[in-house]
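> Structure of the sequence below:
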Amino acid sequence: MGKRLIYLIGILLTIIIGTYFSYILCCNSESHNENVMTNENTTQKKVYKNPTLYPFNVKDANGDFLLNTNDNFNFEASNLNFLTPISSNLDIEINKLKDFLSVNNNKSLSITGYYTQEEENKSAYPNLGLARANSIKNFLNKKGIPSKVMNTLGELKEDMVADSLHVYHGPLVFSISELKDNPEEMDKLAEYIKAHAIELHFKSGQFEINLNEEQRQEIADIAKYLDKVDGAICIITGHTDNTGDVTTNITLGQNRANSVKEYLIKNAAIPENKIIATSKGESEPIADNNTEEGKAKNRRTIITIK
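Just a heads-up that it's a prediction; the model follows:
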């Protein structure tokens, strides 16, 4: 075998061996990349939890009355108002509940609204669960169930899960118990509300409302009193400083009072017919209008009851 032939065979073997190892390395690299992508996809994939479903279940603790349907009131996340329309099945059960309570006037209905910590509380109440319960209470009142036989509560439910559209299904619990009429409690509540009237302050020409936690609880107290006492009314009075003329300030005070009224209707579910908004303008200052500090104190809106 000549040297030239041996040389050519060597070159051919080199090409064949190089091609083989190149193929092996390329395939292994692609396979590795696929595994990495699979692992990355697996890592990024979120664990899906089934939404929590609470049925409409109402039971008399001291009797045999029972309502139960899988349908219930549903709420979007961070919302105090339930989604409409409700199902026909739920509407039928609510009519049964109304009939039961109208015959058994010694019974009361408790409504507890659920909420999660991650939800934003846009309501005027201390928590979103209480706001939801009051929203349902107002709906049931329109269906014929008196407000005075209903009690509302809020409860944190951290394990509650919304669906993919961020809707909570039936975040409520209902129960029936004996009605406890306590006029002395309402008298004490009225005294407290009047002694702790809510005072909101505004920047000149503005209407923005921001409640602190104490004021949110006071709103809850007012709503409770309005439910339990026949003829009770929430009074909102707008006041201004003396900037501008008298007529303009009467209008400004009224606009602020109207703004607070609309806020309570929307964010506290207080019925419109239980709120009166009025204005005193600049006529009742509580501080010196010759100073900016005094003017700021005079620009106020008072929320109380009568």
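
> hey, let's count contacts and neighbours off CA atoms from now on
Will do.

> Number of residues surrounding L165?
The local packing of L165 (other C-alpha atoms under 10 Å) involves 8 other residues.

> State the number of residues packed around A131.
Burial measure for A131: 30 neighbouring residues, criterion other C-alpha under 10 Å.

> what about it, helix or strand, and which?
A131 is part of helix 128-142 when elements are defined by DSSP states H and E.

> what does I303 give?
Residue-wise, I303 maps onto strand 300-305 under DSSP H and E.

> those strands in the stretch 101-250 of the chain, which residues are they?
In the stretch 101-250 of the chain, the strands defined using DSSP state E, counting those that start in this stretch lie at 107-115, 150-156, 167-169, 172-178, 198-201, 234-239.

> Out of these, which gets nearest to E76?
The closest approach between E76 and any of the strands of the stretch 101-250 of the chain, judged by C-alpha to C-alpha, belongs to strand 167-169 at 4.3 Å.

> Pull out the buried positions in the closest one.
Within strand 167-169, the residues that count as buried by 16 or more other C-alpha atoms under 10 Å are V167, Y168, H169.

> Any chance of CSV for these, columns distance to G10?
Below are the buried residues of strand 167-169 laid out as CSV (distance: C-alpha to C-alpha, whole Å):
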residue, distance to G10
V167, 73
Y168, 75
H169, 76
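
> and of those, the nearest to M160?
In terms of C-alpha to C-alpha, no member of these lies closer to M160 than Y168, at 7.9 Å.

> what sits against that closest one?
P51, T52, L53, N74, F75, E76, A77, M160, V161, A162 (C-alpha atoms under 8 Å, 6 or more residues apart in numbering).

> just K46 next, same as before
Under the contact definition (C-alpha under 8 Å, 6+ apart), no residues are listed for K46.

> On the three-state scheme, it is what?
The three-state label given to K46 by DSSP: H, G, I helix; E, B strand; the rest coil is coil.

> doesn't Y114 make contact with E158?
No - applying C-alpha atoms under 8 Å, one finds E158 not in contact with Y114, separated by 9.2 Å.

> what about the two, which has more around it?
Ranked by neighbour count (other C-alpha under 10 Å), E158 and Y114 place Y114 first, with 24 against 11.

> In space, what's closest to the more buried one - neighbours in sequence excluded?
The shortest distance from Y114 to any residue that is not its chain neighbour, by C-alpha to C-alpha, 6 or more residues apart in numbering, is 4.6 Å, and that residue is G129.

> is it true that that neighbour touches I111?
No - in this structure G129 lies outside contact range of I111 using C-alpha under 8 Å: 9.9 Å.

> Looking at those two, which has the bigger crowd around it?
Counted by other C-alpha under 10 Å, G129 and I111 do not tie: G129 has more neighbours, with 29 against 24.

> ok, the more buried one - contacts?
When the contact criterion is C-alpha under 8 Å, 6+ apart, the partners of G129 are L80, T112, G113, Y114, Y115, L153, G154, E155, L156.

> list the buried ones in stretch 296-306?
A296, K297, N298, R299, R300, T301, I302, I303, T304, I305.

> Show me the contact partners of that stretch.
Contacts of stretch 296-306 (C-alpha under 8 Å, 6+ apart): 190, 193-194, 197-204, 222, 232-241, 253, 256-257, 282, 285-287, 289.

> Sequence B follows; please return its structure for comparison with A:
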Amino acid sequence: MSKKTSYLLGIILTIILGTILYYFLCCSICCGQESCGHKKDETKSAVTPEIKDATRNAFMIKDANSDFNIKMNDNFNFKTSNFSILDPVSQDVDKGVLKLKDYLLANPSKDIEITGFYKSDEVNNSAYPNLGLARANSVKNYLVLHDIPSKQIDTYGKLNNDINPDVNSTLFGPLEFGILTTDASDASYMEALEKVCDAVRANPLVLHFKTGQAAINLSSEQRQKIADISHCVDKLGVKIQVVGHTDNTGDAANNVVLGLKRADFAKGYLTRNGILEGNIETSSKGQTEPIADNATDEGKAENRRTVITIN
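You can find the predicted model right below:
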């Protein structure tokens, strides 16, 4: 074979080998090109979220000390980052609530415990320390409206990241129920509760905001105080007192009206957060009870306040 022929064969073999390598290594050579199907598949798998089956908790209540037992496939449902019960509540759940009412009224030493669940990625827009407690209180109000005494209802909140919503962001029954038998001779619980309620009376919740404000941003301490106030109302039958105050700007009579508007706004905030309207009383002191010097802007800001306590 001549030298020229060998040279031509070498060129041909080089072209063939290069074509083969290009074909098999396309994605490493043409990465980022739309024609690269393998690259497309990699991108798809990287952004496709994991789809989890929605958790569906049944409405179950069982008393370990008796034969009382309720189990319904339906339950109270909620949207994620929300504490309002979704309508409609099923007829089966209402039948269970009626059965629970009859049982509790016949057994005053029994309490229903409601634990609301929440996920760590949910936004807590309630006035309570966590969204689970807010959901439990919504269910509590539903039971109270169906003639179950609030004194026989205990509410709690619990983090539970094992609950999953459906594709429409609905959480099906993010709750747990139990029956507690109380000991009438044990006064420790009521004594502890009285201390909590006395602490609220001595150091009430004070809010500073403008009338017409759309939302109230609460600290963790203030959220806990609202939870304590709600508990005192449920267990002791006390009323919430919401009193509006103003600075001394303007007419004294008009400031009484302004203070009442502030109290009514705070009342609306509490009712939107699951405290029954009938448990809240509003009034106004106007400019008559300042806590700071009205001669300064800072003092006036302190005097423009709404005080929330219990009687």
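
> can you pick the most crowded of the contacts of G129 of the first structure?
Within these, neighbour counts (other C-alpha under 10 Å) peak at Y115, which reaches 29 neighbours.

> Centre of the chain to the helix holding A131 of the first structure, how far?
Centre-to-centre, helix 128-142 of the first structure and its host chain are 11 Å apart (C-alpha atoms, centre = their mean, to the nearest Å).

> now it: which residue numbers in the second structure?
Across the second structure, the stretch matching helix 128-142 of the first structure (TM-score structural alignment) is residues 131-145.

> picking up where we left off before, which of the buried residues of stretch 296-306 of the first structure lies closest to I209 of the first structure?
Looking at these and their distance to I209 of the first structure, the nearest is T301, at 10.3 Å (C-alpha to C-alpha).

> Tell me which residue of the second structure lines up with that closest one.
Counting by TM-score structural alignment, T301 of the first structure lines up with T306 in the second structure.

> Quick check: closest non-adjacent residue to that match.
Once flanking residues are discounted, T306 of the second structure sits nearest to G244: 4.5 Å by C-alpha to C-alpha, 6+ apart.

> So the one you found sits against A263, correct?
Yes - taking C-alpha under 8 Å as the definition, G244 of the second structure is a contact partner of A263 at 4.7 Å.

> which one of those two has more residues nearby?
For G244 of the second structure and A263, the more surrounded residue by other C-alpha under 10 Å is G244, and the numbers stand at 31 against 26.

> and that one, what is it in contact with?
Going by C-alpha under 8 Å, 6+ apart, G244 of the second structure touches 258-263, 282-286, 305-307.

> How about Y142 of the second structure?
With contacts taken as C-alpha under 8 Å, 6+ apart, Y142 of the second structure has no neighbouring residues.

> try it again with 10 Å
Contact analysis of Y142 of the second structure by C-alpha atoms under 10 Å, 6 or more residues apart in numbering lists F76, I85, D94, V97, A136, I148, G274.

> And C234 of the first structure, by the same measure?
By C-alpha under 10 Å, 6+ apart, C234 of the first structure lies in contact with 222-223, 225-226, 261, 270, 272-277, 303-306.

> Now do stretch 90-99 of the second structure: which range of the first structure does it align onto?
Stretch 90-99 of the second structure corresponds to residues 87-96 in the first structure, going by TM-score structural alignment.

> Can you tell me the closest non-neighbouring residue to L211 of the first structure?
Counting by C-alpha to C-alpha, 6+ apart, L211 of the first structure lies nearest to A124, which is 7.2 Å off, once chain neighbours are set aside.

> Might you report the residue contacts of the one you found?
The neighbours of A124 of the first structure, taking C-alpha under 10 Å, 6+ apart as the test, are 130-131, 209-213, 215-220, 263-269.

> so how far is N290 of the first structure from the residue mapped onto G250 of the second structure from the first structure?
In the first structure, the residue equivalent to G250 of the second structure is G244, according to TM-score structural alignment. According to C-alpha to C-alpha, to the nearest Å, G244 of the first structure and N290 of the first structure sit 13 Å apart.

> thinking again about what came up before, need the overlap of contacts for G129 and I111 of the first structure.
By C-alpha under 10 Å, 6+ apart, G129 of the first structure and I111 have these common neighbours: T152, L153, G154, L172.

> Tell me the residue in the second structure aligned with the second one.
This means L153 of the first structure. In the second structure, the residue paired with L153 of the first structure is Y156, using TM-score structural alignment.

> Verify the stated contact: its match with S138.
No - the criterion here is C-alpha atoms under 10 Å, and Y156 of the second structure misses it with S138 at 11.5 Å.

> Identify the contacts common to those two.
Overlap between the contact sets of Y156 of the second structure and S138, as judged by C-alpha under 10 Å, 6+ apart, is given by G116, G132.

> residues in contact with the spatially most central residue of the second structure?
Centroid-nearest residue in the second structure: L131, 2.0 Å away (criterion: C-alpha atoms, centre = their mean). By C-alpha under 10 Å, 6+ apart, the contact set of L131 of the second structure is 80-83, 116-120, 122-125, 137, 157-159.

> If I follow the layout properly, C27 of the second structure ends up in contact with D41?
No - C27 of the second structure is not in contact with D41 according to C-alpha under 10 Å; the separation is 11.1 Å.

> of the two, who's got more company?
For the pair C27 of the second structure and D41, the greater number of neighbours falls to C27 (17 against 10), based on other C-alpha under 10 Å.

> Chain neighbours aside, what residue packs nearest to the more buried one?
Closest residue to C27 of the second structure in three dimensions, ignoring its sequence neighbours and counting by C-alpha to C-alpha, 6+ apart: C36, at 5.9 Å.

> before we move on, the earlier item: what residues of the helix holding A131 of the first structure count as buried?
Within helix 128-142 of the first structure, the residues that count as buried by 16+ other C-alpha under 10 Å are 128-138, 140-141.

> Now for N164 of the second structure: which residues touch it?
The neighbourhood of N164 of the second structure, defined by C-alpha under 10 Å, 6+ apart, consists of I51, K52, D53, A54, T55, R56, T80, K119, T170, L171, F172, P174.

> And the residues you listed, which is closest to L13 of the second structure?
Each of those was scored against L13 of the second structure by C-alpha to C-alpha, and I51 proved nearest at 50.5 Å.

> Residue in the first structure paired with the closest one?
Under the alignment defined by TM-score structural alignment, I51 of the second structure corresponds to Y48 in the first structure.

> again, but for F68 of the second structure
The criterion is TM-score structural alignment: under it, F68 of the second structure has F65 as its aligned partner in the first structure.

> Tell me how many other residues surround the closest residue to that match other than its chain neighbours.
With sequence-adjacent residues excluded and distances taken as C-alpha to C-alpha, 6+ apart, F65 of the first structure is closest to K59, at 5.9 Å. Each residue near K59 of the first structure was counted by other C-alpha under 10 Å, and the total is 16.

> Much appreciated, bye for now.
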